[in-house]
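J.: show me how the following folds:
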Amino acid sequence: MTTERFEVRHVDLAAADSGSDREPALSIFWWKDLPLGARASLEDELPYGTSQLRQLTAEYAAAQLEARSIGLGAPLRASYEGWPKPALSLEAALEAENLVEALEAFATPSSAPAHNISVVICTRDRGPALSKCLSSLAAQRSAPGEVVIVDNSQDGNARDVCGQFPDFRYVHEPHAGLSRARNTGVQTSRFDIIAFTDDDVEAHPGWTAEIARAFAERDVEAFTGLVLPARLDTAAQCCFQFTMGGFGSTFVPLVFDGRFFEETRPSGAHVWKIGAGANMAFRRSVFERVGLFDERLGAGAAGCSEDSELWYRLLAAGGACLYEPRAVVFHHHRSDWPGLKRQIRAYMKGHVAALVTQRDNFGDRGNIVRIGKQLPVYFAKTFVKALLEGPPGRLGILAAEVQGWLAGLQFLLRFGWRMRRTPMGAAATAEKGIPR
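T.: Modelled structure (predicted):
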C-alpha cells in the first residue's frame, strides 16, 4: 500500500452498506457492536458490492462461530504456529441458516457493570489528546468505579485538563517513566480490576463494559483488547499501520497460556503478540503474585516493553491472558516521520532491554537468541525486501529499528542496571505498598 492517506471507514455488515465513497480506505467491518475484520482498499476496489459484503460476512462469521462457540472448542488458544484457522469452511458458513442469528447473539452489547474497575491513564505533556481520551471515558456505557489520571510531567501541566472532569482523580507523579507512573496508578487505585489505556487513545463507548464482561464470564487474571487506528491521514500513520503492523489485527478472542509460552520460549517467548499497553487490564492479584511494572523499562526509561515483560512474568508463573477484541480503543498514530522514527527506535531499544531483563529473571536463553540471531536476520531480510519492493520510507524505519537495537545492546553490559530487578510476588506487595 503506497497511498499516503486512507480514510478509516467503519462498515456495519448488518446494514449491508459500505457507502459510495471511492477514496482509499481502511474499512473496519462490524456486526453492530462486534468488530469482525479490516481490509485496506484502493479507489478501483471500492465501493464494495452486495455479493462482496455477503462473502465478507460469511468469512468473518466462520471465524467468529468457531472462536466463540463452546461446542467448537472456544476459546481458542494461541500457539507458536500462529492463530488457529476456522474449521468452518466458507461454503458451510454461506449455507448456515443460523449465520445471522449467531452474529446477532455474539454482537449483543455488554451491559456488565464496571463499578469494580479502576481505569488508569498515564499522561505527559499531551493536553489536547488527553482531553479527547477523558471525554471518551466520560461517555462509557458502563461507568468505571474510578478514573485515575497519573500526570508524569514535571510541572503537573495536565491538572487544568483534568479539572474539566471533576469526577476523575488526578495524581501527580513527577519522577519520569511510564512504568513509574503506571505503578503509581496501581498503588493509588481502589478496585479489584485495573484497566490501562494511553492518553493518545479514544475508547469505544462499550470498552469498560466489555472488560467487565470478560472478567465476569471467564476466570482470567489479565486481559488485552483490540487497538484500531483512529485516523490514517499521513504517510507516517499508514506506514505504522500497514508496514509495521500497527498494534495487531486479530479479530477473534485468544487465550495466551502456558502452551504458547513454552512453544515460543526457545526464541524469547513472543509475549509482545499478546496485545498492547494501550488496551490492557489486570486483576490486582497479578501484581501481588508477580510484581509491578519494571521501572527500568517503558517510555522515559529503556524505551518500551514494560507491558510485555509483565506478561512474560505472568505466563512464567503459570498464569494466562485473554485477548478479547470486543473491547476496542482507537489510537492516534504518530503523524510525522521524525516522530514515527523516534517511536520505532524506542520500541526496539525497549524490546532488547526487556529481553535482557527476562533472561536475568528466568535464565531463558531464548531471549539472548532473539537479540543476537533472530533480530539481525530480520534486519537483513527486511533490508533486501525494502530494496526490491519498498514501500517508500521503509529503509528509514529499518534504520531506526537498527539504531534502537544497537542502543539496546548496552543493557547487556550495564551490570548495575541488570542487578536492579523488580521485586516479585509478596515482596513487591510489601515494598511498594499495593492495597489489598
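J.: CA atoms for contacts and neighbours, from now on please.
T.: Will do.
J.: tell me which element Phe330 falls in.
T.: Using DSSP states H and E, Phe330 sits within strand 321-331.
J.: ditto for Ala236
T.: In this assignment (DSSP H and E), Ala236 forms part of helix 235-238.
J.: do you know how far the nearest residue to Tyr170 once chain neighbours are set aside is from Asn183?
T.: Among residues not flanking Tyr170 along the chain, Ile149 sits closest, at 5.0 Å (CA to CA, 6 or more residues apart in numbering). Counting by CA to CA, to the nearest Å, the gap from Ile149 to Asn183 is 12 Å.
J.: same question for Ser27.
T.: Using CA to CA, Ser27 is found at 37 Å from Asn183.
J.: same deal with Gly396?
T.: Gly396 is 34 Å from Asn183, by CA to CA.
J.: neighbour count: these two, which is higher?
T.: Neighbour totals were compared for Gly396 and Asn183, and Asn183 leads with 24 against 14 (other CA atoms under 10 Å).
J.: I'd say the more buried one and Gly291 touch.
T.: No. Under the criterion of CA atoms under 8 Å, Asn183 is not in contact with Gly291, lying 9.9 Å apart.
J.: just to revisit the earlier point, what's the neighbour count on the residue nearest to Tyr170?
T.: Using other CA under 10 Å, Ile149 has 26 neighbouring residues.
J.: just checking, what packs against the helix or strand where it lies?
T.: Element membership for Ile149 (DSSP H and E) is strand 146-151. Applying 3 or more CA pairs under 8 Å, 6 or more residues apart in numbering; DSSP states H and E, one finds that strand 146-151 contacts strand 117-123, strand 169-172, helix 178-188.
J.: to check against the first, give me the structure of this:
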Amino acid sequence: MRDVAVIIPTLRRPDSLERALRSVFVQTGSLHRVAAVVIADNDPQGSAAVLIERLRGEAPVPLTYVHAPVPGVATARNVGLSATDAPLIAFLDDDEAASSGWLAALLDAQGQTGADVVFGPIRGRVPADTGWTTTYLERFFGRDGPRETGLTDDIHGCGNSLMVRATALPGDAPFDVAMNETGGEDDRLFTALSARGGRFGWAADAWADEFAPPHRATLNYALTRAFAYGQSPTQMAADRRDWPGVVKWMLVGLAQTGVWGALSLASALLRRPDRAQTYDRCARGLGKVFWTKKFEPKLYGAAMLGRPEA
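T.: Below you'll find the predicted structure:
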C-alpha cells in the first residue's frame, strides 16, 4: 500500500539535496509504502531538474519533480503537495539527511498515537570552525524531545515530520504564502490545527541530521532566527485578533528581555562559554515585543537568491 509521499522543498542546494534524496533511497521497512518522493524546486531557473534526471535510474521509488518558480518556503510546500494525492505526507528539508529507519519510525508513531502531525528528533551539524558557538549552534539547528514515542503538546517545524493530509493539511494551499520570506508558515498551520483540536505526536526514533552551511552556521544568523521565532506567539495572537493576548506576550517579552539582557551583558563580560544561549533567550524576548511586519527578518525566498547556496 503506497500511501505516503516524501516532499523535499529545495532552493539551489544540489549537494545537500542529493544527500537528502540518497538518505530516503536507503530507508528500511518503509519504501514499499512510498508513492513518490516529490522534489519542489524553488529556484526560478529550475536548477534541480538536472540532478533529479541523473538520479531517476537508481532511485528505488518514483521521483516527482515539480517547479515552484516563485521563491518562498510556503509556496514550495504547497506546490509539492499539489503533485501528489498521497494521504500521508512526510516532509524532509533539503539540508537534512534521514537515518535509515526514519520513515518507518514516523509511520509507526502515527499509527501508535493517531496524531495528525508527528515530529522526529534532529541532530544539528555545523562546520568544524564555529569555535565557542559550536555547542549552541548544534543545539539550535537540532531538535530534542521525549525519549519515548507518544503524544506531545510541543509544536515543531515541518522538517522531519509526518502529517495526515485530511486533517493537518486542509485545502489546496494550506501553507500561508504571506510567510514566504519570513518563515513561520508551519507555526501558523499548526496553531490553526491545535485550535481545531488536532493532536501532535513524537517519534523518538525518527532521527535526521540537519547540516548548517557556513553562511548559516553563525551566531548572527542564529540570533536573527531566534528573534523571528520569538515574534511568533505575539503574531499568532494578533492574527486571531486576540489583543489581550498580544499585550500579554509583549509583557512577557519585556520581562524576558530585561532578565536575559542583563544576564547576556554579564555573560559577555565574563566570556562564559554558554553565553550564546543567553543571547538567544534575549533575542526571543525582543521578538515578542517587536513583532510587527516592520521588524520581520527576511530569511527565505527571494532574500536567499543572492547566495550561491541558499
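J.: still on that earlier bit, which position in structure 2 aligns with the residue nearest to Tyr170 of structure 1?
T.: Taking TM-score structural alignment, Ile149 of structure 1 has Ile39 as its aligned residue in structure 2.
J.: am I right that its match is in contact with Thr10?
T.: Yes. Counting by CA under 8 Å, Ile39 of structure 2 does reach Thr10; the two are 7.1 Å apart.
J.: quick one: what's aligned to Ala97 of structure 2 in structure 1?
T.: In structure 1, Ala97 of structure 2 lands on Glu202 (TM-score structural alignment).
J.: now for that match: which residues touch it?
T.: Glu202 of structure 1 makes contact with Lys132, Cys133, Leu134, Ser136, Leu137, Ala230, Val329, Phe330, His331, according to CA atoms under 8 Å, 6 or more residues apart in numbering.
J.: just the element for the aligned partner of the first one in structure 2, please.
T.: Following TM-score structural alignment, the counterpart assigned to Lys132 of structure 1 within structure 2 is Arg19. Here Arg19 of structure 2 is covered by helix 14-25, with elements defined by DSSP H and E.
J.: residue contacts, the match of Ile149 of structure 1?
T.: Applying CA under 8 Å, 6+ apart, we find Ile39 of structure 2 in contact with Ile7, Ile8, Pro9, Thr10, Leu63, Thr64, Tyr65, Val66, Gly80.
J.: give the contact list for the residue nearest to the last one when sequence neighbours are not counted.
T.: The shortest distance from Gly80 of structure 2 to any residue other than its chain neighbours is 5.1 Å, reached at Ala40 (CA to CA, 6+ apart). For Ala40 of structure 2, the set of contacting residues under the criterion of CA under 8 Å, 6+ apart consists of Ile7, Ile8, Pro9, Thr10, Tyr65, Val66, His67, Ala68, Ala76, Arg77, Val79, Gly80.
J.: tell me the SS of the spatially most central residue of structure 1?
T.: In structure 1, the residue lying closest to the centroid (CA atoms, centre = their mean) is Ala276, at 2.2 Å. Classification of Ala276 of structure 1 by DSSP: H, G, I helix; E, B strand; the rest coil places it in coil.
J.: quick one, longest helix in structure 2?
T.: Secondary structure of structure 2 per DSSP state H: the longest helix is helix 243-270.
J.: state the distance from the counterpart of Ala380 of structure 1 in structure 2 to Leu223 of structure 2.
T.: In structure 2, Ala380 of structure 1 lines up with Gly261, judged by TM-score structural alignment. According to CA to CA, Gly261 of structure 2 and Leu223 of structure 2 sit 13 Å apart.
J.: repeat for Ala49 of structure 2
T.: As judged by CA to CA, Ala49 of structure 2 and Leu223 of structure 2 stand 34 Å apart.
J.: between these two, point out the one with more neighbours.
T.: Applying other CA under 10 Å to Ala49 of structure 2 and Leu223 shows that Leu223 carries more neighbours, namely 20 against 16.
J.: which position in structure 1 aligns with the more buried one?
T.: Under the alignment (TM-score structural alignment), Leu223 of structure 2 pairs with Ile344 of structure 1.
J.: could you do Leu151 of structure 2 as well?
T.: Match for Leu151 of structure 2 (TM-score structural alignment): Val255.
J.: is that match located within a helix, as I assumed?
T.: No. Val255 of structure 1 sits outside any helix when classified using three-state DSSP, being strand.
J.: pull the contacting residues for Leu107 of structure 2.
T.: Leu162.
J.: that one in helix, strand or coil?
T.: Per three-state DSSP, Leu107 of structure 2 ends up helix.
J.: about what we covered before: helix or strand: which one has the nearest residue to the match of Ala380 of structure 1 once chain neighbours are set aside?
T.: Excluding the flanking residues, the one nearest Gly261 of structure 2 by CA to CA, 6+ apart is Cys282, at 5.5 Å. Secondary-structure assignment from DSSP H and E places Cys282 of structure 2 in helix 275-289.
J.: how many residues are close by the nearest residue to Tyr279 of structure 2 once chain neighbours are set aside?
T.: Spatial nearest neighbour of Tyr279 of structure 2, chain neighbours left out: Ser264 (5.6 Å); criterion: CA to CA, 6+ apart. Number of residues near Ser264 of structure 2 (other CA under 10 Å) recorded here: 23.
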